[in-house]
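*Asks:* How does the following fold in three dimensions:
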Amino acid sequence: MEGKLQIYNTLTRKKEDFIPINPPHVGLYVCGPTVYGDPHLGHARPAITFDLLFRYLKNRGYKVRYVRNITDVGHLENDADSGDDKIGKKARLEELEPMEVVQYYTNRYHDAMKLLNVLPPSIEPHASGHIIEQIDLVKKIQDAGFAYESQGSIYFDVEAYNRKYPYGKLSGRILDDLQANTRELDGQSEKRNSFDFALWKKAQPEHIMRWPSPWSDGFPGWHLECSAMSTKYLGEKFDIHGGGMDLMFPHHECEIAQSTAALGHDSVNYWMHNNMLTINGQKMGKSLGNFITLEELFNGSHKLLEQAYGPMTIRFFTLQAHYRSTLDFSNEALQAAEKGLQRLLTAANTLSKLKASDVSTVNVDELETGVFDALNDDLNSPIAISVLFDWVRNINSIYDGKEKISAADLERLSSIFNTTVFEILGLRDDSIAGDTKSNLTADLINMLLNIRMQAKANKDFATSDKIRDELNKIGVIVKDRKDGFDWEIA
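*Replies:* Purely as a prediction, here's the structure:
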């Protein structure tokens, strides 16, 4: 399908035609999780958003190097420069090595991503595995005159940087406002200005995650890792950097400053940010009692949940909202998404049962144009899904004999519909996804319905009705057809 892909660039605040630096190769970097706790709803949205981008770029024929980092050092509790390291604190509380904590929660994150059908990235670097690269980057920034040493720590000099380059161009923060509104935090007197941020922190005696450096035994600042690792794997200039809107300031703003200070230019052509999610209209937070892990969603154990919701329901619900809009989770919305997903998957299954005619009374071009025009428009997945639902009606009409479709058009319809649903949107029919138990259940239902057909042929309507009614009681909806039967789970 032809057509230009447009991406909303947060840096320029407008949609722009996507033009790769070195086509057909595309460099994509996305900020991954800090692995100190169970994966939660906040992890799901960026993972699904940029999985959609990854899948769609590949569908358009690009060769994508997708780098998604793991933050396992340097992310402190309060901000980039104060408090305890989140992983170090967890390790002390549980009397574990920090890398035991990292491995456990990284495994948990990967398990959740598999359930959500999120493709693994091309490269998944860890911050702790790139200390040398981060030290080298600090040296470059220091040599360029945009960093200073203080009591064994290295800080980025925002004021000096702002005299040569505009600080705050991504988030719209103005340095004068930062100077007026940023308070001096305890333990930050070693900074020249409160808005300066740490590139390297000298480790206090109790700090268990530390490495040798030219300045002190310490650890890198949180912002530094992404600049170092994106440059290492994607080069000094790459195509797309993604992440949640909550990372725009200070994390991504500091990334731009670091890269520009070290290299003389920003590294990123397109900045993409997914919007935040809310729970019943409120921001998710442990203090509000609405912090929901993905495991709680999948098993329905959280007090706010009326039922369990499958991973594909969560994925489909997320894709029903544009990635730049706020996403509000509620039981009503999730239940509606569950029904919508089943309707879409049932239509995909019905496609395989359609019979071709000599002519077509439907125009498959409308499906192709509608879906790809939507996705080319800054990944407008809700519009693409609405086009698919329009074609669910057409598929059902063809199946019922109200519309006709030629063999060539049926082949195109099946290809476009299935490619969009399963390969681009990344949905999956979990009821038949290689589950032996589910397949056995389907075989048993089909066997019963074949017995029912034989009973009807023998005019044994009592047995026929009993099989149908008993199946209905356990949630199997039976649909009689001229040439047989169909069924679905309610």
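*Asks:* Every contact and neighbour count from this point should use C-alpha atoms.
*Replies:* OK.
*Asks:* count of neighbours near the closest residue in space to Pro33 that isn't next to it in sequence?
*Replies:* Nearest-residue entry for Pro33: Ile70, 5.7 Å, with adjacent residues in sequence omitted and distances by CA to CA, 6 or more residues apart in numbering. For Ile70, the neighbour count with other CA atoms under 10 Å is 21.
*Asks:* Look up how far Tyr36 lies from Ile70.
*Replies:* Distance of Ile70 to Tyr36, computed by CA to CA, to the nearest Å: 11 Å.
*Asks:* by contact count, what packs against the helix or strand hosting Asn394?
*Replies:* In this assignment (DSSP states H and E), Asn394 forms part of helix 381-399. Here helix 381-399 touches helix 331-351, helix 364-376, going by 3 or more CA pairs under 8 Å, 6 or more residues apart in numbering; DSSP states H and E.
*Asks:* what's near enough to touch the nearest residue to Val371 once chain neighbours are set aside?
*Replies:* In this structure, Val371 finds its nearest non-sequential neighbour in Ala384, 4.6 Å apart by CA to CA, 6+ apart. Taking CA atoms under 8 Å, 6 or more residues apart in numbering as the criterion, Ala384 is in contact with Gly370, Val371, Phe372, Ala374, Leu375.
*Asks:* burial count for the nearest residue to the first one once chain neighbours are set aside?
*Replies:* Nearest residue to Gly370 in three dimensions, chain neighbours excluded: Val387, at 6.1 Å (CA to CA, 6+ apart). Counted with other CA under 10 Å, the neighbours of Val387 add up to 19.
*Asks:* count of neighbours near Pro33?
*Replies:* Pro33 has 20 neighbours, counted by other CA under 10 Å.
*Asks:* List the residues that contact it.
*Replies:* By CA under 8 Å, 6+ apart, the contact set of Pro33 is His43, Asn69, Ile70, Thr71.
*Asks:* Where does the first one sit: helix, strand or coil?
*Replies:* Spelled out, that is His43. Under DSSP: H, G, I helix; E, B strand; the rest coil, the three-state class of His43 is helix.
*Asks:* Once you drop chain neighbours, what's closest to it?
*Replies:* The shortest distance from His43 to any non-neighbouring residue, by CA to CA, 6+ apart, is to Pro33 (7.1 Å).
*Asks:* looking at the helices and strands packed on helix 381-399, which is closest to Ser150?
*Replies:* Smallest distance to Ser150 across those (CA to CA): 48.9 Å, for helix 364-376.
*Asks:* sorry, back to before: give the next helix or strand downstream of the helix holding Asn394.
*Replies:* As assigned by DSSP H and E, the chain's next helix or strand after helix 381-399 is helix 407-418.
*Asks:* Sequence B follows; please return its structure for comparison with A:
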Amino acid sequence: MTKELKLYNSLSAEKEVFKPIHSNYVGMYVCGPTVYSDVHLGNCRTFISFDMIYRYLIHLGYKVRYVRNITDAGHLVDDADEGEDKIVKKARLEQVEPMEIVQKYTVGFHDILRNFNAIPPNIEPTATGHIQEQINIIEKIISQGLAYEVNGSVYFNVDKYNETADYGILSKRKIEDLMSGTRELDGQSEKKSPLDFALWKKASPEHIMRWNSPWSDGFPGWHIECTAMSTKYLGESFDIHGGGMDLKFPHHECEIAQAQAFTGKPPVKYWLHANLLTLNGKKMSKSTGNTLLPDELFSGDTPLLEKGFDPMVVRFFMMQAHYRSVLDFSYDALLASEKGYHKLMTAYKDLDKLKVSEESSEEVSKHIAAYYSAMNDDFNTPILIANLFDTVSWINKVKVGQATISKADLIELKKELDAFITGVLGLTGGQAENNDGANKMDAVMEVIIELRKNARENKDWTSSDLIRDSLTAAGISIKDTKEGTSWSLN
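*Replies:* Next up, the predicted model:
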């Protein structure tokens, strides 16, 4: 199939035909979590989205190096002039070492993504493991006259950079507008301009996480770690940089500026951003209680849900919205997705039960082409899923004798459905996996269908109708044909 993939580039604000810098090799960097608390659903949505993108690029035949960092350094994540690092604050509250916090929440992050069947990145570097690389980059930026040292701290000079480059190129913000929206310097700040951002901060006496540098005992700024790790593992210019929409400014904007100051060239060809999550139509917020953690979503142990949901149902739910669209979580929406997920996986599992014919009543090539058309349009998973359900309708018709499929087409369809359902979408629980729950459901339905059959043979229409109506109410359809009775989830 074609590799004519188009993706929306935040840098150009347009869809562009994807052309990797190095032919068949793709370098992809995604900003990972700051590990000081449980991973939230917004993080999950971002990482699941880029897991899907990673999977599809591999499916198209690209060799992908996927790098996703872990932020474990003691920096001020809001880039303030003063304050307490969140990792250090958590360590102080729990009376443990900061790296114990890092280890605890890194393990938790990996466990959650494993539940979502996310493929680990090829490289997962940490900020603390790349302090020297960050220092080297800062030294180079200073030598270029684009950063300055004050009292042991180093700041990027945005005004100086903007004389020959464009600070705001990604977020489409003008430096004049940014300046008007900042506070006036109060005479106590070390910065020359409110827009200048920290590359290195001198540590206060009580700051725990600190390293030696040419300027002071201190710690790196928020943005410099990603430039250090992305350039080390992907080169001075690479293909895709991803993250959440909330990172576009200032984090990614600052990454572009400091990387270009360091190398003299734009660091990234395509910038991709996953959009935000809402819950019941409102912004997620711990302070209002309108928030949901992945474990609560799985267990149902929250007043916001009446029951828990399988991680694959949640992943399927996320795939039903485009990665660049705002996604609203609600109990009713998850229930609808649960039905859809089971219907898709049941049809997928039923492929092995289909009877083949001499000819197919539909062109399998049209179904498959629709899958690629959707995914080649900026990874449009909701359209892909709609196309998959068109195929589900065909499968269900073949199952009850209302349509036909040839042996060759069935083999081809199995291969492509496996590639798109379990491969690209990353869903498990169907044909590619021995799903104990599905097998038990089959066994139960065989008993129910046999009971209904006996009732009909004994002309016990009341019992027969009761079985049918009860199944319908439970979201299960049964169909009687000359070849027997079949069932499917609505």
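*Asks:* thinking again about what came up before, quick one, which of the helices and strands packed on helix 381-399 of structure 1 gets closest to Thr49 of structure 1.
*Replies:* That would be helix 364-376 among these, by CA to CA, at 12.3 Å.
*Asks:* Now do that closest one against helix 407-418, angle only.
*Replies:* 20 degrees (axes from the mean of the first three to the mean of the last three CA atoms, to 10 degrees).
*Asks:* Which neighbouring elements make contact with helix 364-376 of structure 1?
*Replies:* Judged by 3+ CA pairs under 8 Å, 6+ apart, helix 364-376 of structure 1 is in contact with helix 381-399, helix 407-418.
*Asks:* Any chance of those in CSV with distance to Glu94 of structure 1 as columns?
*Replies:* Compiled in CSV, these are given as follows (distance: least, CA to CA, whole Å):
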stretch, distance to Glu94 of structure 1
helix 381-399, 42
helix 407-418, 47
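*Asks:* Need the winner for burial among the ones you listed.
*Replies:* helix 381-399 (a mean of 19; mean count of other CA atoms under 10 Å).
*Asks:* what range in structure 2 matches that one?
*Replies:* Mapped onto structure 2 using TM-score structural alignment, helix 381-399 of structure 1 covers residues 381-399.
*Asks:* roughly how far is that stretch from the heart of the chain?
*Replies:* Put simply, stretch 381-399 of structure 2 sits 24 Å off its chain's centre (CA atoms, centre = their mean, to the nearest Å).
*Asks:* That stretch vs structure 1, mean deviation?
*Replies:* Between stretch 381-399 of structure 2 and the aligned residues of structure 1, the post-superposition mean distance stands at 0.9 Å (mean CA distance after the TM-score superposition for structure 1).
*Asks:* Which residues are in contact with the residue nearest to Gly370 of structure 1?
*Replies:* Leu367, Gly370, Val371.
*Asks:* What about those residues, which one has the most neighbours?
*Replies:* Of these, Val371 is surrounded by the most neighbours, 24 neighbours in total, counting by other CA under 10 Å.
*Asks:* my guess is that residue contacts Phe389, does it?
*Replies:* No: Val371 of structure 1 is not in contact with Phe389 according to CA atoms under 8 Å; the separation is 10.8 Å.
*Asks:* returning to that earlier point: please list the members of the contacts of Pro33 of structure 1 that lie in helices.
*Replies:* Using DSSP state H, the subset of those located in helices is His43.
*Asks:* Just put the contacts of Pro33 of structure 1 in CSV and tack on distance to Ala147 of structure 1.
*Replies:* Below are these laid out as CSV (distance: CA to CA, whole Å):
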residue, distance to Ala147 of structure 1
His43, 33
Asn69, 25
Ile70, 26
Thr71, 23
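*Asks:* Would you tell me which one of the contacts of Pro33 of structure 1 comes nearest to Phe317 of structure 1?
*Replies:* Closest approach to Phe317 of structure 1 among those (CA to CA): His43, at 14.5 Å.
*Asks:* Can you tell me the number of residues neighbouring the closest one?
*Replies:* The local packing of His43 of structure 1 (other CA under 10 Å) involves 19 other residues.
*Asks:* Please report how far it lies from Met276 of structure 1.
*Replies:* His43 of structure 1 sits 11 Å away from Met276 of structure 1, going by CA to CA.
*Asks:* Same question for Leu175 of structure 1.
*Replies:* From Leu175 of structure 1 across to Met276 of structure 1, the span is 25 Å (CA to CA).
*Asks:* The two: which has the busier surroundings?
*Replies:* Between Leu175 of structure 1 and Met276, counting by other CA under 10 Å, Met276 is the more crowded of the two (19 against 16).
*Asks:* wouldn't the more buried one be in contact with Leu247 here?
*Replies:* No: look at Met276 of structure 1 against Leu247 with CA under 8 Å: they stay out of range, at 10.6 Å.
*Asks:* one step back: out of the helices and strands packed on helix 364-376 of structure 1, flag the one nearest Asn363 of structure 1.
*Replies:* Asn363 of structure 1 lies closest, by CA to CA, to one member of those: helix 407-418, at 8.3 Å.
*Asks:* which residues touch that closest one?
*Replies:* The contact list for helix 407-418 of structure 1, computed with CA under 8 Å, 6+ apart, reads Ala348, Leu351, Ser352, Ala356, Ser357, Asp358, Ser360, Val364, Leu367, Glu368, Leu388.
*Asks:* ok, for His126 of structure 1, nearest residue in space, not its chain neighbours?
*Replies:* Excluding the flanking residues, the one nearest His126 of structure 1 by CA to CA, 6+ apart is Ile70, at 4.8 Å.
*Asks:* returning to what we had before: hmm, which of the contacts of Val387 of structure 1 are common to structure 2?
*Replies:* Here is what carries over to structure 2 from these, by both residues aligned by TM-score structural alignment, their matches' CA atoms under 8 Å: Leu367, Gly370, Val371.
*Asks:* Need those in a markdown table (columns: distance to Leu327 of structure 1).
*Replies:* Shown next, in a markdown table, are the kept ones among the contacts of Val387 of structure 1 (distance: CA to CA, whole Å):
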| residue | distance to Leu327 of structure 1 |
| --- | --- |
| Leu367 | 26 |
| Gly370 | 24 |
| Val371 | 22 |
